[in-house]
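Novice: Generate coordinates for the sequence data below:
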Amino acid sequence: MTSATEDVRSEKGLARVAQSLAGWTEKWFPDAYVFALVGVFVVAVAALANGSSPQEVVDAFGDGFWDLTAFTLQMAMVVLTGYVVATSPPVARLIDRLATVPGTARSAVSFVAFLSMSVSFLNWGLSLVFGGLLARAIARRTDLRVDYRALGAAAFMGLGAVWALGMSSSAAQLQATAASLPPALLTITGVLDFGTTIFTWQSLLMCVIIIALTVVIAHFSAPRGAAVTTAHDLEVDLDDRPKDVPPRSRPGEWLEYSRILPILAGLMTLGWLVSQLATKPLLTVVSSLNGYLLVFLMLGLVLHGTPRKFLQAVALAVPATAGILVQFPLYAAMAAILTKAEGRNGLTISEHLAEFFTNIGSGGAFTVVIALYTVVLGLFVPSGGGKWLVEAPYVMQSATDVGMNLGWTVQVYNVAEALPNLINPFFMLPLLAVLGLRARDLVGFTFLQFMFHLPVVLLLVWLLGTTFDFVPPVQPSTP
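Specialist: Model (predicted):
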């Protein structure tokens, strides 16, 4: 395998700069959990500087630490359910068939990018594993010589381009679920279902444009000829044969190896889904985070066939949820300090930030500044749902003050939130484990995508934002 220095020297232009940047971040950037810890202390010091007493700060920290317990579990389940569905035998067979479709090396790269983004619209956790397995399946073809790094970067485009514009968007899911919203945020925004966020024509159009742009860049940036680096060159083992489940050894394990219970659970879930669709508006049903996770979890159980195979897949998926489980409580604590610790003038940090963004004014300037702020913060706090809880109280209050549509403000955050993923390798980790690669192998290609995406995203949030009218927040009715 070539050294990191040789990898950089073999690249040209932007890719060479990006490879150097990737090497620097790998050497100097700490784990994302450390960033979250630092964020808590920075916010605490800011609150003290604002005039809050030490007792107010520590009370807000401790009282708010577990505010997002339900949402933390929900986001971990997004990753887990996506992994379980992607590794099921039927999906594995589908991936093998899809791998035979591309006819050229470059079309293979753009094909992976398109499918990873399409799947990401349904579930970003599914997209990571699905895209990685598809890249591996194409790399196993003996009739194509495809750059494995470009394939891997294409598989990441679901997370690097459009994941937050889809149905598993953390911010959109949170805003559509009253029970998961912190009371302070619920008071500002009310409940925003998918009809006001991801299913607006403006958001869908933006998603289509970004997908098309990403596919074109992936196609033309894929190396050809002598510049191609294959999986074999990188010494990556492409053997994806599934591990055999141990045979049943005692009578009590009979149901673990039977398809009866998964089928019954699947039928009950189908019955529940039909009942929901028959009695509630479609957007209310698809906006339900709990319902969304129920369907995906039971789908994984049915696709794996038996409880034993399903649990084997779950065990493999659990490590990918670790970052969410330990980071989100820190984001909850940050949000609590921002919104609850009052300063000497009776204002919280959140209220000061809201005033700052309100002073920017309405229209294109507001959306562009919010997008840029989200990109910069996302480089250091790589968490869509957790970071939204930190930003949302003052961003949404500012949007209300200047008369900006709240649903579009969520989507401005969402489309900007994906951009830092093209530079910060935190969300690449599950994919890198599937691919058997390092972050530096992919960032050369993803950084190139970032250079094109940033100006296009800023232009889109500005132009499309002018088509919205302000709609006052609607509070959920109490039973």
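Novice: From here on, just use CA atoms for contacts and neighbour counts.
Specialist: Fine.
Novice: The residue lying closest to T104 once chain neighbours are set aside in helix, strand or coil?
Specialist: Setting aside the residues directly before and after it, T104 is nearest to L144 in space (Cα to Cα, 6 or more residues apart in numbering), at 6.8 Å. Following DSSP: H, G, I helix; E, B strand; the rest coil, we place L144 in the coil state.
Novice: Would you do the same for the sequence below? I want to compare the two.
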Amino acid sequence: MLWRLSKSFQFAADRYIPDSFVFCVILTLLAYVCGLMVSPDKPMGLVVGWYNGLWSMIGFAFQMSFMVVCCGAAAKAPLIERGLAAVARLPRAPWVGMIVLLVFGFVSSLINWAFSTILTPILAMQLSRNVKGMHFPLMIAAGYATMVIGQTWGPSASVYALVATKGHFLESSIGVWTQDQTVYNPVNTTIFFIMVVTVILIGVFTRPPAEEVIAFAPKQEPVPVVEAEEEAGERTFADRMNESRILMLIIGVAGIAVIVDSVVTKGLMKSLDFNFVIFLFLTLNAFLYNTPRRFVAAFKDMMRPAAEVMLQFPFYGGIMGMMTASGLAKVLAGLLIQVATVDTIYLWSFLSACFINLFIPSQGGQWIVQGPILTEAALALKANMPLVFNAFVHGDEATNLIQPLYVIPALALVGMKLKEVWGFMAFICMFWIVIVGTCFLVLPKLMM
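Specialist: Alright, predicted model coming up:
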């Protein structure tokens, strides 16, 4: 039954969902048209807002692209591939393989979202190669879902980190909230584990017939790592430097020194920011590809998948710029909150965040627009403030399964198009919205 239902979503995706860049351009045009409805006197102002927004994501675009390159190079190293293949050979049945993949995804997402985004699809590739009967597009969609769900119960979510910091921009009205109050309160914890069980059940019981299974199939042959060239004549000083293992060893040892120093001084969990995760893989690559020639060749191999990430992230920044310039996000959030009561504010906070995230796919950026409206309504209704935070974060993360920005790196690594997985992502999103929306109506009355 679940497979038949998921196929209806995927059928629509195959027919109507374009490539991820075209999807982004369509969202840009939609944001512009909607912005004109709110600010009809600002046609050029919206274009300028789009232009300004493009550059707001340049740094993040490079970080995400560099993450794809570093992590992808490490994943394709023979030593890592053999290790992941050994793990992937342990499950003997498709349902066991799916549980292994999803549990790994949830655990890694609680460590760091970038870590999970990259390693989960890499493990999925190995499982698909070693366990017959696993549907690879569903594996990628469900694995990606574990990452976004993990952000709702992890301390690295932007809103939770922000409101726990003294001096944040809403401190004068709502104060400072520690993460034991926001992240780990009973309602949010219950919802997180309900969703963990839900996604695992969807992954296990959405089973295609044998003739419809799609296994992982590389779209192109991997570029072989350049080995040191053997020359008949005398080897020059330049040749010896290009093939020097000592140079890469120096870089690797320096990287280890930085990593150890950070963990000792700040602790492991506080060290695991975005840049640190990328640096871990950069350091690992210095040992996996132990000459400059091999190191550079491995990175060149991953430049092509990173190109889509580098291109599309600034365009989503442009959408954010238009939403801010038009004031559309504030208008939409305000309209939804106006109908809220003390019993329904959590549901409306969740649904409004779901919608606005389609156009502002940055939790921090969305909170700047929506946070003042939600907290003002919560104060007026004397609602539970941490649950408003939770509802916002769940809404922001839920429609990451429809708005494809953060799945682009995973798709780039495995060589898939958005339409191949979007239907399964939307299928899981439907369950998330229905279940979590119901939870935010019922659980606050029972548990708080």
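Novice: Next, count neighbours for the residue nearest to T104 of the first structure.
Specialist: By the measure other Cα atoms under 10 Å, the count of residues near L144 of the first structure is 15.
Novice: so it sits right up against S107, yeah?
Specialist: No: if you go by Cα atoms under 8 Å, L144 of the first structure and S107 don't touch, sitting 10.7 Å apart.
Novice: which SS class is L29 of the second structure?
Specialist: Assignment for L29 of the second structure (three-state DSSP): helix.
Novice: Next: D239 of the first structure.
Specialist: D239 of the first structure - assigned by three-state DSSP - is coil.
Novice: what's the distance between it and S249 of the first structure?
Specialist: In this view, D239 of the first structure and S249 of the first structure are 28 Å apart by Cα to Cα, to the nearest Å.
Novice: Mean per-residue distance, stretch 266-274 of the first structure versus the second structure.
Specialist: Average distance, stretch 266-274 of the first structure versus aligned residues of the second structure after superposition (mean Cα distance after the TM-score superposition for the first structure): 3.4 Å.
Novice: Which strand or helix spans K27 of the first structure?
Specialist: Using DSSP states H and E, K27 of the first structure sits in helix 13-28.
Novice: Now do the helices in the stretch 251-400 of the first structure.
Specialist: 260-279, 282-286, 289-304, 307-317, 322-340, 349-360, 364-380, 384-402 (DSSP state H, counting those that start in this stretch).
Novice: Can I get those helices in CSV including distance to L159 of the first structure?
Specialist: Output for those, formatted as CSV (distance: least, Cα to Cα, whole Å):
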stretch, distance to L159 of the first structure
helix 260-279, 28
helix 282-286, 21
helix 289-304, 19
helix 307-317, 17
helix 322-340, 16
helix 349-360, 28
helix 364-380, 13
helix 384-402, 11
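Novice: For the nearest residue to A377 of the second structure once chain neighbours are set aside, the count of nearby residues, please.
Specialist: Excluding its sequence neighbours, the residue lying closest to A377 of the second structure (Cα to Cα, 6+ apart) is I337, at 7.0 Å. When neighbours are counted by other Cα under 10 Å, I337 of the second structure registers 22.
Novice: Please report the distance of I337 of the second structure from S352 of the second structure.
Specialist: 8 Å.
Novice: for the helix holding K27 of the first structure, packing partners?
Specialist: In terms of contacts (3 or more Cα pairs under 8 Å, 6 or more residues apart in numbering; DSSP states H and E), helix 13-28 of the first structure is packed against helix 4-9, helix 439-465.
Novice: Return the most buried member of the ones you listed.
Specialist: Highest mean neighbour count of those: helix 439-465, a mean of 21 (counted as mean count of other Cα atoms under 10 Å).
Novice: Neighbours of the nearest residue to A329 of the second structure once chain neighbours are set aside, how many?
Specialist: Nearest non-adjacent residue to A329 of the second structure, counting by Cα to Cα, 6+ apart: M323, 6.0 Å away. Using other Cα under 10 Å, M323 of the second structure is surrounded by 27 other residues.
Novice: Other residues contacting stretch 201-219 of the second structure?
Specialist: 1-3, 6, 95, 98-99, 125, 128-129, 132-139, 142, 414-416, 428 (Cα atoms under 8 Å, 6 or more residues apart in numbering).
Novice: can you rerun that using 6 Å?
Specialist: Where contact means Cα atoms under 6 Å, 6 or more residues apart in numbering, the residues beyond stretch 201-219 of the second structure that reach it are L2, W3, W95, S128, H135, F136, G415.
Novice: and what of stretch 2-10 of the second structure?
Specialist: Under Cα under 6 Å, 6+ apart, the answer for stretch 2-10 of the second structure is T206, R207, P208, G423, F427.
Novice: wait, which of those is closest to T265 of the second structure?
Specialist: F427 (43.6 Å; Cα to Cα).
Novice: Now that closest one: closest residue in space that isn't a chain neighbour?
Specialist: F427 of the second structure sits nearest to S6 (Cα to Cα, 6+ apart), 5.9 Å away.
Novice: Quick check: the aligned residue for that neighbour in the first structure?
Specialist: Matched to the first structure by TM-score structural alignment, S6 of the second structure sits across from A15.
Novice: burial measure for its match, as a count.
Specialist: Count around A15 of the first structure with other Cα under 10 Å applied: 20.
Novice: Helix, strand, or coil at M134 of the second structure?
Specialist: coil.
Novice: which one in the first structure is aligned with N275 of the second structure?
Specialist: Aligned partner of N275 of the second structure by TM-score structural alignment: N290.
Novice: Quick one: residues contacting its match.
Specialist: Counting by Cα under 6 Å, 6+ apart, N290 of the first structure has no contacts.
Novice: make it 8 Å
Specialist: If you count contacts by Cα under 8 Å, 6+ apart, then N290 of the first structure has Q74 around it.
Novice: distance of it from Q74 of the first structure?
Specialist: Taken as Cα to Cα, the span from N290 of the first structure to Q74 of the first structure is 7 Å.
Novice: A178 of the first structure too?
Specialist: 14 Å.
Novice: Could you do A392 of the first structure as well?
Specialist: 19 Å.
Novice: and what of P281 of the first structure?
Specialist: Applying Cα to Cα to P281 of the first structure and Q74 of the first structure gives a distance of 23 Å.
Novice: any residues touching stretch 260-268 of the first structure, and which ones?
Specialist: By Cα under 8 Å, 6+ apart, stretch 260-268 of the first structure touches L255, M298, L299, L301, V302, G305, T306, P307.
Novice: Report the buried members of the residues you listed.
Specialist: M298, L299, L301, V302, G305, T306, P307 (16 or more other Cα atoms under 10 Å).
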